[in-house]
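Chemist: Dropping a prediction and its sequence here:
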Amino acid sequence: MTDDTRLVPPPRELDLASHAFFLDFDGTLAPIVDHPDAVKLAPETAELVQRLADACDGGVAIVTGRALASVRPHLGPLSLVVSGSHGHEIHWPDGPETEAAQAAELDAAFAALDGFASDRGLRIERKPGAVALHYRNAEHHGADARAAVEAAVAGDPDLRAIHGNMVSEAALARAGKGVAVRELLKSAPFRSKTPIMVGDDVTDEDGFRAAADLGGFGLRIGRASTDAAYQVETMDDFFGWLDGLLPPADGKSGSGQEH
């Protein structure tokens, strides 16, 4: 799709029990903030997602570039499948409290990027499946950060560069949100369901493509060139669309909540 794509909501007439939703976190369920630890999932958003999970017979997962350790403390009462580090980590609600070990393939990239980050006062994050350079508070370093990540992965077939919203990452080539979507669809409660991937960033694009390849669709939040079949302008537009899909809460028409 191109930048002049008309923003349109996906169809509201969906048999939710036959669909599975894969939801990005930052910029999709919670507003993007300057520091990842300061993110807040609004209680009404958590309630909306729980209603969706109930309607989909549990077929809702969080699929994020964050490490599991970085996202799970912010999910509040939600007990969902969570895929972290661009698909490298997956946690099941009834599974053990374990996290993936840091991939040794990333050691050299971390060593190369650590000094770059230190010299420029950037935040570097070592995830199990990626090394992330954050430059939200130093946008003037964005082009250099992207170039540094590209250089760190150059010539290494096990790694690839992922550039997102004010972050660039050296990530495992075998990981990705599309990989996560495909892997989760092999198991209950996602098996045999039609996938819907929702996100707001370029890091969600392979998830959109995977959903389309498997008979579903992607929904991207915000104006951007995208492979998603549908776009909406804002998070609130997405919440409103989602609320309209769901059975009334407490016997009322819609949730009556504002986002």
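Modeler: That came through, no problem. Numbering: from 1, shown residues only.
Chemist: make it CA atoms for all contacts and neighbour counts henceforth
Modeler: Noted.
Chemist: roughly how far apart are Glu233 and Phe239?
Modeler: 11 Å (C-alpha to C-alpha, to the nearest Å).
Chemist: Check Val202 too.
Modeler: Val202 is 20 Å from Phe239, by C-alpha to C-alpha.
Chemist: What of Ala104?
Modeler: On the measure of C-alpha to C-alpha, Ala104 and Phe239 end up 39 Å apart.
Chemist: And these two? Which one has more around it.
Modeler: A side-by-side neighbour count of Ala104 and Phe239, using other C-alpha atoms under 10 Å, places Phe239 first with 19 against 10.
Chemist: Next one for the comparison:
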Amino acid sequence: MRKKLLLLDFDGTLAPLAKTPQAVRLGRKIKKRLDVLSRSKNCIVVVVSGRSLKDLKSYFHSRRIIYIGNHGLELSGRGLRLPRGAQRARRRAHFVRLLARKLGSVFYFWEGVSVEDKGYTASLHFRNLRPDRLPVFSELVHFYRKKYERWPVVWRRGKKVWEIRPSDAWDKGDAALHLVRKFPGALAIAVGDDKTDEDMFRALRKKAVTVRVGRWRKSRAEYYLRSQKDVVEFLERCR
């Protein structure tokens, strides 16, 4: 049987989305299934996330899983070392931290908005923002993107979140491609639900089976699952 390399996003894929990142819970069934797959000689399990490595690992107890955090800027598991491209990008992370502090001050009194500094990247969450406040919020985001456009950072819109990363060309796609090359011969399967996961689908075109959770006509994924609940069934079928 051909070995499988499972590249799995966390929020919205392995775990259902919640009002805040801290409120997200990983289901017992899917957690157990990932543990079983990680013990199998036929599977290599990789969790790919925008969360920090420390935060991501807190949801799991398996040392056999490979973890990619901060959109590819952190890597842990199986003795793997962080690629040079990611190391270069990390050198500019102080610009992200400075911007996170500035945005934290700007939106400090905004109900439903929070700034998360993850060390190498940052997130501007607005999932709980009142709809009538969205136009003003969007104007402010546009203003600060313009104000700091010369800074070496990239803003990426996700599901009710703005992801802010160092501008060096390194993302989830580069990290996923790095692992595909580390495990030649394995059948790579990438699963994700958000726009940052499209980086994976783009980088792994013709190199992996790509699956989007939830339909989106602009997606680069070849296949799709209807919802996050279908991910459990998908993993149950993996052997």
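Modeler: Arrived safely. Note that the structure is a prediction, hence the values are computed from the model and not measured.
Chemist: Superposed, how do the two chains score by TM?
Modeler: Here the TM-score for the pair of chains, by TM-score structural alignment, normalised by the length of the second structure, is 0.81; 225 aligned residues with a C-alpha RMSD of 2.7 Å.
Chemist: what's near enough to touch the residue nearest in space to the middle of the second structure?
Modeler: Most central in the second structure under C-alpha atoms, centre = their mean is Ser49, positioned 2.9 Å from the mean C-alpha point. By C-alpha atoms under 8 Å, 6 or more residues apart in numbering, Ser49 of the second structure lies in contact with Asp9, Phe10, Asp11, Leu56, Ile68, Gly69, Asn70, His71, Gly72, Lys172.
Chemist: rerun that using 7 Å as the cut-off
Modeler: Applying C-alpha atoms under 7 Å, 6 or more residues apart in numbering to Ser49 of the second structure gives the contacts Asp9, Phe10, Ile68, Gly69, Asn70, His71.
Chemist: To which residue of the first structure is it aligned?
Modeler: Under the alignment (TM-score structural alignment), Ser49 of the second structure maps onto Thr64 of the first structure.
Chemist: What segments of the stretch 151-259 of the first structure are helices?
Modeler: With DSSP state H, counting those that start in this stretch, the ranges of helices along the stretch 151-259 of the first structure come out as 177-184, 205-213, 235-245.
Chemist: Give the buried residues for the longest one.
Modeler: Buried positions in helix 235-245 of the first structure, judged by neighbour count with 16 or more other C-alpha atoms under 10 Å: Met235, Asp237, Phe238, Phe239, Gly240, Trp241, Leu242, Asp243, Leu245.
Chemist: And for stretch 45-57 of the second structure?
Modeler: Buried, per 16+ other C-alpha under 10 Å, within stretch 45-57 of the second structure: Val45, Val46, Val47, Val48, Ser49, Gly50, Arg51, Ser52, Leu53, Leu56, Lys57.
Chemist: need those residues in JSON lines with secondary structure and distance to Val113 of the second structure, can you?
Modeler: Converted to JSON lines, these look like this (DSSP: H, G, I helix; E, B strand; the rest coil; distance: C-alpha to C-alpha, whole Å):
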{"residue": "Val45", "secondary structure": "strand", "distance to Val113 of the second structure": "33"}
{"residue": "Val46", "secondary structure": "strand", "distance to Val113 of the second structure": "30"}
{"residue": "Val47", "secondary structure": "strand", "distance to Val113 of the second structure": "27"}
{"residue": "Val48", "secondary structure": "strand", "distance to Val113 of the second structure": "25"}
{"residue": "Ser49", "secondary structure": "coil", "distance to Val113 of the second structure": "21"}
{"residue": "Gly50", "secondary structure": "coil", "distance to Val113 of the second structure": "18"}
{"residue": "Arg51", "secondary structure": "coil", "distance to Val113 of the second structure": "18"}
{"residue": "Ser52", "secondary structure": "coil", "distance to Val113 of the second structure": "19"}
{"residue": "Leu53", "secondary structure": "helix", "distance to Val113 of the second structure": "23"}
{"residue": "Leu56", "secondary structure": "helix", "distance to Val113 of the second structure": "22"}
{"residue": "Lys57", "secondary structure": "helix", "distance to Val113 of the second structure": "25"}
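Chemist: I'd like these written out as TSV, with distance to Asp199 of the second structure added.
Modeler: Formatted as TSV, the buried residues of stretch 45-57 of the second structure follow (distance: C-alpha to C-alpha, whole Å):
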residue	distance to Asp199 of the second structure
Val45	19
Val46	16
Val47	15
Val48	12
Ser49	12
Gly50	12
Arg51	16
Ser52	18
Leu53	19
Leu56	20
Lys57	22
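Chemist: closest to Arg25 of the second structure among the residues you listed?
Modeler: For the buried residues of stretch 45-57 of the second structure, the closest approach to Arg25 of the second structure (C-alpha to C-alpha) belongs to Leu56, at 11.4 Å.
Chemist: Can you give me the neighbour number for Val39 of the first structure?
Modeler: 16.
Chemist: before we move on, the earlier item: would you mind giving the helices of the stretch 151-259 of the first structure as a markdown table with distance to Ala55 of the first structure added?
Modeler: Rendered in a markdown table, the data for the helices of the stretch 151-259 of the first structure read as follows (distance: least, C-alpha to C-alpha, whole Å):
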| stretch | distance to Ala55 of the first structure |
| --- | --- |
| helix 177-184 | 18 |
| helix 205-213 | 19 |
| helix 235-245 | 10 |
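Chemist: Among these, which comes closest to Glu125 of the first structure?
Modeler: Per C-alpha to C-alpha, nearest to Glu125 of the first structure of the helices of the stretch 151-259 of the first structure: helix 177-184, 18.8 Å.
Chemist: That closest one aligns to what range in the second structure?
Modeler: Taking TM-score structural alignment, helix 177-184 of the first structure hits residues 172-179 over in the second structure.
Chemist: Tell me who's in contact with Gly199 of the first structure.
Modeler: Leu23, Asp24, Thr28, Leu219, Arg220, Ile221.
Chemist: go with 10 Å
Modeler: 22-29, 63-64, 205, 207-208, 218-222, 228, 231, 235 (C-alpha atoms under 10 Å, 6 or more residues apart in numbering).
Chemist: can you pull out the strands in the stretch 151-259 of the first structure?
Modeler: 159-164, 167-172, 194-199, 217-221, 230-232 (DSSP state E, counting those that start in this stretch).
Chemist: Which other helices and strands does the shortest one contact?
Modeler: If contacts are counted by 3 or more C-alpha pairs under 10 Å, 6 or more residues apart in numbering; DSSP states H and E, strand 230-232 of the first structure sits against strand 194-199, strand 217-221, helix 235-245.
Chemist: Now distance to Asp94 of the first structure too, for the ones you listed, in CSV please.
Modeler: Formatted as CSV, those follow (distance: least, C-alpha to C-alpha, whole Å):
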stretch, distance to Asp94 of the first structure
strand 194-199, 22
strand 217-221, 28
helix 235-245, 26
